[in-house]
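**Q** what follows is a predicted protein model with its sequence.
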Amino acid sequence: MLARTLKVLEYGKVKEQLEKHASSSLGKEKVQQLLPTTNFEEAVEWQEMTDEAATVLRLKGNVPLGGIYDVRPYAKRAKIGSVLSPHELLSITSTLYASRQIKKFIEDLLEEELDIPFLQAYSERLFLLIELERKINFCIGDNGEVLDGASEKLKSLRNQLKTLESRAREKLENIIRSTSMQKMLSDAIITIRNERFVIPVKQEYRASFGGMVHDQSASGATLFIEPQSVVDINNSLNETRLKERQEVERILAELSNQVAEEADSILENVVVLTEIDFMFAKGSYSQKIKASKPNLNNKGYIKLLKARHPLIPKDEVVPNDVELGRDFTSIVITGPNTGGKTVTLKLVGLFTLMAQSGLQLPVLDGSEMGVFDAVYADIGDEQSIEQSLSTFSSHMVNIVDILKKVDGNSLVLFDELGAGTDPQEGAALAISILDEVYRRGARVIATTHYPELKAYGYNRKGVINASVEFDVETLSPTYKLLIGVPGRSNAFEISKRLGLNHDVIENAKLHISAESNQVENMIASLEDNRRKAEKDLEEAEITRKDAEELHKELQRQIIEFNEKREKMFEKAEQKAAASIEKAKQEAEEIIRDLRKMQKQQYATIKDHELIEARKRLEGATPQLATNKQASVAKAATKQKLHPGDEVKVLSLDQKGHLIEQVGSGEWQVQIGIMKMKVKEKNLEYISRPKPVETKPLATIRGTDSHVKLELDLRGERYEDALLRVEKYIDDALLAGYPRVSIIHGKGTGALRKGVQEYVKNHRSIKKVRYGEASEGGTGVTIIELK
């Protein structure tokens, strides 16, 4: 991609936003190096990587990417034998810990069976250098100091230092506490000069002290003297300090050697962590701008749904739909200045660069982007005083360069094509340039003021007009792109709104040719028809959603009714079975009594009579639910099926209704929202609905709005809510609904209590109850109407 194109399309500003989402300096460096790829397979892979990162962020919220440092210089220096400082070693161990954390994080995701092929591949490349990490942490403290426990010798030397320092201070404190000595001291303190303990002595008492002078004050009135009594101790201190430094150097050298042994693994970890940080920076940026993954193609096809420019504030940006490259390959955008033509131009160009950089786009799902070999842009007024170039000349220099390179896999953006010269010649040049670029097969978007190019869009195959909408009432652009509608100048309307004399405006219209007037009137008609079509579409969408909700609610109620009916049948069968079982037991007892009486010769009852009585009792016992399908299927064979019958599909164990017979022994069955063909032998007859009088859908105050099956009162004032409940119940009664729901929420309970009291006393309400847990609980009141 040309550097000039990246600049005019403000690609660098997008990278600045992206850089803020990187967790480490390595990730930021990777962002700074980012450039769009022209390789289709690579662009697709980058998009999949970003989508994988965005998915993980959506599911987990964050990723453990803290503590990553650029330790490449340290690892390379260790390889050539340099001794690393404690802080450099800390950076290495922090990066090793980050590697371990991110590897564990990825392994946990894999255990959850998430599809993360890119992260899995990165995880397999990470080295766990736990021993080196542990060794550095054991020797180096959080503040970069070598710890006493790093070695036994270091611990011993530091204990010696503490002992010697204590002895030196004790001797000097005895001196400064001495009454005879206090008058000789400038201050009763112990200080350090040249790493030796000294005391401040007045100049005139120098001769009274033995020892060495190490320093004096700026005025010369105070000398910092090391008394002879602590000279030996200070000498021992210096020797011990030297040994300590040597031991620290030895420990750091040993750690550096261990780093050198693992330098290649550390460098590989840095590469992998950089890629992971960069990958999640793109995923995080996608979340920030509410972006989605575009479908990429190598056919030059662009389809953006509700595209929002990422550099315009969210509360100001106007979403637009843009399509290019299928039915038409060139778009000519006309309209007034400051209307958003250039923004649209930059939007398409910038989205192309972002998509080919692996960045998701702030568009709706289902959007598509072509992958181009080059994006050329001639945007902005680049008048050059130094080169003595006018606006027209500077544009021509860029256009000439573009025409030398453009081919069938290029995207070309022209802003104010042909501007800066004679309008007639400029329009002719613009048409010729567009024809040339179109002939080469490139995708083109051009903005212009020339009215001749409006006709160009109608007269050329593969070219379409577009404009940015202008609200004459507010005298301001709406920034909405209108594909297929050329722009109007709106000069007369704007002048009229601003108060220009009516006669002046009418006189001006006389100077406009009839053809121009016809074109303007045609454009005005197109705009009116478009607005009407959009309004009709919006109303149709609302009606469709209401119908879907009504359909779902009816389906839910039907399923619920069938389930309750089945439970009632089952309960009745169980009750009947229990009664019969009880009767059988009583009969057995009677028979036993009769046998007993027979043996005692109190009765002359024969055995065959007893057996016959028992058979009659057993015959009275019903066959209950042991083979329900078989019994119903048997009944179904005796029942001739008709369209509308309720049946059960045995293979699916689902209920449905017959629509029509589609062949010999085969029916079309409606199961919920699904229709399917089923063999008659696979059907059980259940019932045949009785013809009922249909009621028309209720209307509200003469409008065509259908009554919904629920009323939402949340957020309403108490009095207003009860008025709405009263009217809603009347509407539901007119609609013939058997049951409706009133959503009042739980809250403080005042609204809920008021609704309950009102509906319980309503003359047309048969039953009132709170919703089940699945229906909203006590936040919903369910009422059954008479």
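**A** Cool, got the structure. What you see is a predicted model, and the numbers here were worked out from it, not measured in a lab.
**Q** for the rest of this, base every contact and every neighbour count on C-alpha atoms.
**A** Fine.
**Q** for Leu164, give me its contacts.
**A** By Cα atoms under 8 Å, 6 or more residues apart in numbering, the contact list for Leu164 reads 233-234, 236-237.
**Q** any idea how far the helix or strand that contains Asn529 is from the middle of the chain?
**A** Using DSSP states H and E, Asn529 sits in helix 514-599. Centroid displacement of helix 514-599 relative to its chain, using Cα atoms, centre = their mean, to the nearest Å, is 35 Å.
**Q** and here is the other one:
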Amino acid sequence: MITEKALKTLEFPKVIEHVKTYTTSSVGKAMIEELKPSTDFSEIEQWTEETDEALAVLRVKGNVPLGGLFDIRPHARRAQIGGILSATELMEIASTIRASKIIRRFIEDVRDAEDFSVKHLHGYTESIPVLTELEHEINACVDENGMVLDSASQTLRSIRSQLRTAVQRIREKLDSYTRGQNATKMLSDAIVTIRNDRYVIPVKAEYRSHYGGIVHDQSSSGQTLFIEPNAVVQLNNDARALRVKEQEEIERILKELTLQVEIVASDLFHLVKTMATLDTIFAKAKYGTAENCTRPLINQEGRIRLVRARHPLISKSEAVANTIEFGDPDTAVVITGPNTGGKTVTLKTVGLCTLMAQSGIPIPALDGSEVAIFESIFADIGDEQSIEQSLSTFSSHMVNIVDILKKFDDKSLILFDELGAGTDPQEGAALAISILDEVHGKGARVMATTHYPELKAYGYNRPGVVNASVEFDVETLSPTYKLLLGVPGRSNAFEISKRLGLPHHIIQHAESFTGTDRSEVDTMIASLEESRKRAEQDADETKRILEESEQLKRQLAEELAAYEAKKEQLAEKAREKARKIVEDARRESEAVVQELRELQKQAAAGVKEHELIDARKRLENALPTNPVLKKEKQKKQRAENLQAGDEVKVLSFGQKGTLLEKVSATEWAVQIGVLKMKLNESDLEYVKPDKPLKTVSVHNVAGRSAGGVKLELDLRGERYEDALLRTEKYLDDAVLANYPRVSIIHGKGTGALRTGIQQMLKKDRRVKSYRFGEAGEGGYGVTIVELK
């Protein structure tokens, strides 16, 4: 059992006060205040796992919705004994039920969405009773401010409507007095006020008889009377009667709701207890997050290993972190050295971390820390001098130690501060050694501090005992508060005196009295301290490099994951683009095939050559191609030996032609339709001869030489229909002649021919654009046509 005295000595209540600030409800605070360290291993393990789950939830979610929780247990008890709950109490019950629903849904969402376990938290929320019906009943009658709503019942709505009407009539009547001609003269103030739940007006005392009625109050000076005029007495009576009815109806509604609360009172008790438990668990986790605490491993073998542990009651910026390890195989630690070096802080750090772990509270140490479960913890720390009992410091300590020696066993943790102090040094040291032999011999885990030099050799003479000291910086004449396990403390009196200016011959004379053995021991301790410091520096450097490596590994893993995600995203985008290209090609191909079928049907009427060429070109362009493969193919085909008579494609025009003859090393004469052109070999691509289309029969259109087609068409004097036909035929000839621009002369006249020509040009797909002629080109009498 862990005594209250030990808890108080180690200042555990201060830790509890700190944790309590992270609760969100009064029931959570009360549960934290009652928290005591457990000695049951399974219970402690469960508490630790619950806190660890809460820490994981806070890391992911940042916060937990635990607001709106009230201690409604007194309300439920009053409902059980026949009392009627107030509207505010009912509102608190509804709010608590709603809070339980929110946290239940929150934990379920975390369980479904995250990859870590919340089995303990989910077990608590699953056990919360569902009281949604009661919540809705209360919310339908009471608002969030604890007021009964008009909608609570039809009767209440009717009464309040009548009451508002009555009050309005009273105010209208009294307002007529305050706005009357004599108001300024007879009234102290032109207002309507309330006295004794009745509406009145402030009348000057000398004009009391003018208004008549009932005097309900007067001012402190007696100069003003608050009078209820006769004209509103009956109206006030009616309003008062309505208020009585209103209150009776409200009490009836509250009584019905209270009866519903009584039915589920036991469920409400369980709900509050479960919610308080969740509030407590998350308060521990919030404390751990705020103080950079971690979950320790728990064992029953008495092992203590605190990695970079800090005192929980010293601020993070000031506390010095120490690694403390003992219990297996060493079961005792003796810390020697001068006062004010931090020995007591080390004792309390071990004791508090143990108490916190046995309470399910995260400890201020790094991951990998381990804490043993002790059935009893004893602490003899601080100045125990008792003036009331006329006990000296030594006597007080000894009374405490005697009590400890009666109660401890092999499952105890014992903390001695300045063991044997307050008496003759030689006797005190002997007592300290004897007490340590007693507790260590019975298997208890013990940590003791002392400044007796005789105990420096204690750790070397006893198996299972390790020496330790707190580092002192002789350069700054101040302690560093760093714990050095395995190194006993040494006196720094000579070094400090030297730094402070004590003459050298005096220090030498003093050293002559210490003896050779003492000097050799101090030299050995100094060497151990130096070795220990170098080892710690090397360990810190190794840890830093390891952390940097881990960080680099995580960074590379993140970048690799981002690269893979980007790669997949681009691949999906490319696949989507390819699908779209294929779909567009399919639609275009279907359109061209349909057009070819139409041309087949119209073959008897004659098909224009450029229409067939255009259809074939569209069909070829509809096929999706890989630009890279296309370029390579072009290079390969251009590299082939071209011969006269080969069919080629002119890349710059997108038209097919036939090679006539090679006119130079890099140029060919090419026949494109009726045109002969001289083109560079790099602009030509070999095309295999097409097989004749058996399904399409067309009439060849006799070509015309460029010399037989003029650059302008004169339609002046032509009939409208003949002019359109001539324009259609002229455009065919101009396209075959490869003219980029032609002029159509239609004259100004009435404008009918001009309008018809331009409407036809607008619909003709051979026409790129058209415009009226400039001043030097014929103005509005000429249309200049740009051909594709």
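**A** Sure thing, it's come through. Since the structure is predicted, the reported quantities are computational estimates derived from the model, not experimental observations.
**Q** from the contacts of Leu164 of the first structure, which is closest to Ala613 of the first structure?
**A** Checking those against Ala613 of the first structure with Cα to Cα, the nearest one is Leu237 at 119.2 Å.
**Q** so Lys480 of the first structure makes contact with Val468?
**A** Yes - using Cα atoms under 8 Å, Lys480 of the first structure makes contact with Val468 at a distance of 5.4 Å.
**Q** assign whatever residue of the first structure lines up with Ala319 of the second structure to helix, strand or coil.
**A** Residue correspondence to the first structure (TM-score structural alignment): Ala319 of the second structure is matched to Val317. Here Val317 of the first structure is recorded as coil under DSSP: H, G, I helix; E, B strand; the rest coil.
**Q** residues touching Ser26 of the second structure, list them.
**A** 70-71 are the contacts of Ser26 of the second structure under Cα under 8 Å, 6+ apart.
**Q** tell me how far it lies from Val272 of the second structure.
**A** 11 Å (Cα to Cα, to the nearest Å).
**Q** list residues touching both of the two?
**A** Joint contacts of Ser26 of the second structure and Val272 (Cα under 8 Å, 6+ apart) are Asp71.
**Q** neighbour count for Lys480 and Val468 of the first structure, which is higher?
**A** Taking other Cα atoms under 10 Å, Lys480 of the first structure and Val468 do not tie; Val468 has more neighbours (25 against 18).
**Q** where does that one fall, secondary structure wise?
**A** Assigned by DSSP H and E, Val468 of the first structure falls in strand 463-471.
**Q** okay, and that strand goes to which residues in the second structure?
**A** Under the criterion TM-score structural alignment, strand 463-471 of the first structure matches residues 465-473.
**Q** buried ones in that stretch?
**A** 465-472 (16 or more other Cα atoms under 10 Å).
**Q** after the helix holding Asn529 of the first structure, next one along is what?
**A** Where DSSP H and E defines the elements, the next helix or strand beyond helix 514-599 of the first structure is helix 607-619.
**Q** what's that next one in contact with?
**A** When contacts are defined by Cα under 8 Å, 6+ apart, helix 607-619 of the first structure is touched by residues 584, 587, 591.
**Q** could I get those as CSV with neighbour count and distance to Lys103 of the first structure?
**A** Listed next are the contacts of helix 607-619 of the first structure as CSV, based on neighbours: other Cα atoms under 10 Å; distance: Cα to Cα, whole Å:
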residue, neighbour count, distance to Lys103 of the first structure
Lys584, 17, 71
Ala587, 15, 76
Ile591, 16, 80
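**Q** any chance of the residues you listed in JSON lines, plus distance to Gly349 of the first structure?
**A** Shown next, in JSON lines, are the contacts of helix 607-619 of the first structure (distance: Cα to Cα, whole Å):
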{"residue": "Lys584", "distance to Gly349 of the first structure": "88"}
{"residue": "Ala587", "distance to Gly349 of the first structure": "93"}
{"residue": "Ile591", "distance to Gly349 of the first structure": "98"}
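**Q** coming back round to it: without its sequence neighbours, what residue ends up closest to the match of Ala319 of the second structure?
**A** Arg308 (6.2 Å; Cα to Cα, 6 or more residues apart in numbering).
**Q** so what corresponds to the one you found in the second structure?
**A** Matched to the second structure by TM-score structural alignment, Arg308 of the first structure sits across from Arg310.
**Q** which one of the buried residues of stretch 465-473 of the second structure is nearest Gly288 of the second structure?
**A** Closest approach to Gly288 of the second structure among those (Cα to Cα): Val470, at 27.4 Å.
**Q** spit out the contact partners of that closest one.
**A** 335-337, 341-343, 479-484, 489.
**Q** out of these, which are buried?
**A** 335-337, 341-343, 479, 481-484, 489.
**Q** same question for Lys648 of the first structure, what's its three-state structure.
**A** Here Lys648 of the first structure is recorded as strand under three-state DSSP.
**Q** residue closest to the middle of the first structure?
**A** Nearest to the geometric centre of the first structure sits Gln287, at 4.7 Å (Cα atoms, centre = their mean).
**Q** format the buried ones among the contacts of Val470 of the second structure as a markdown table; extra columns: distance to Val192 of the second structure and secondary structure.
**A** Output for these, formatted as a markdown table (distance: Cα to Cα, whole Å; DSSP: H, G, I helix; E, B strand; the rest coil):
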| residue | distance to Val192 of the second structure | secondary structure |
| --- | --- | --- |
| Ile335 | 82 | strand |
| Thr336 | 83 | strand |
| Gly337 | 83 | coil |
| Gly341 | 76 | coil |
| Gly342 | 73 | coil |
| Lys343 | 75 | helix |
| Pro479 | 77 | strand |
| Tyr481 | 75 | strand |
| Lys482 | 77 | strand |
| Leu483 | 78 | strand |
| Leu484 | 82 | strand |
| Gly489 | 86 | coil |
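**Q** which pair of those spans the longest distance?
**A** Ile335 and Pro479 (14.2 Å).
**Q** let's have the contacts of Val470 of the second structure in JSON lines, adding distance to Leu156 of the second structure.
**A** Output for these, formatted as JSON lines (distance: Cα to Cα, whole Å):
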{"residue": "Ile335", "distance to Leu156 of the second structure": "77"}
{"residue": "Thr336", "distance to Leu156 of the second structure": "80"}
{"residue": "Gly337", "distance to Leu156 of the second structure": "81"}
{"residue": "Gly341", "distance to Leu156 of the second structure": "75"}
{"residue": "Gly342", "distance to Leu156 of the second structure": "71"}
{"residue": "Lys343", "distance to Leu156 of the second structure": "72"}
{"residue": "Pro479", "distance to Leu156 of the second structure": "76"}
{"residue": "Thr480", "distance to Leu156 of the second structure": "75"}
{"residue": "Tyr481", "distance to Leu156 of the second structure": "73"}
{"residue": "Lys482", "distance to Leu156 of the second structure": "74"}
{"residue": "Leu483", "distance to Leu156 of the second structure": "75"}
{"residue": "Leu484", "distance to Leu156 of the second structure": "78"}
{"residue": "Gly489", "distance to Leu156 of the second structure": "83"}
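**Q** thanks a lot, catch you later.
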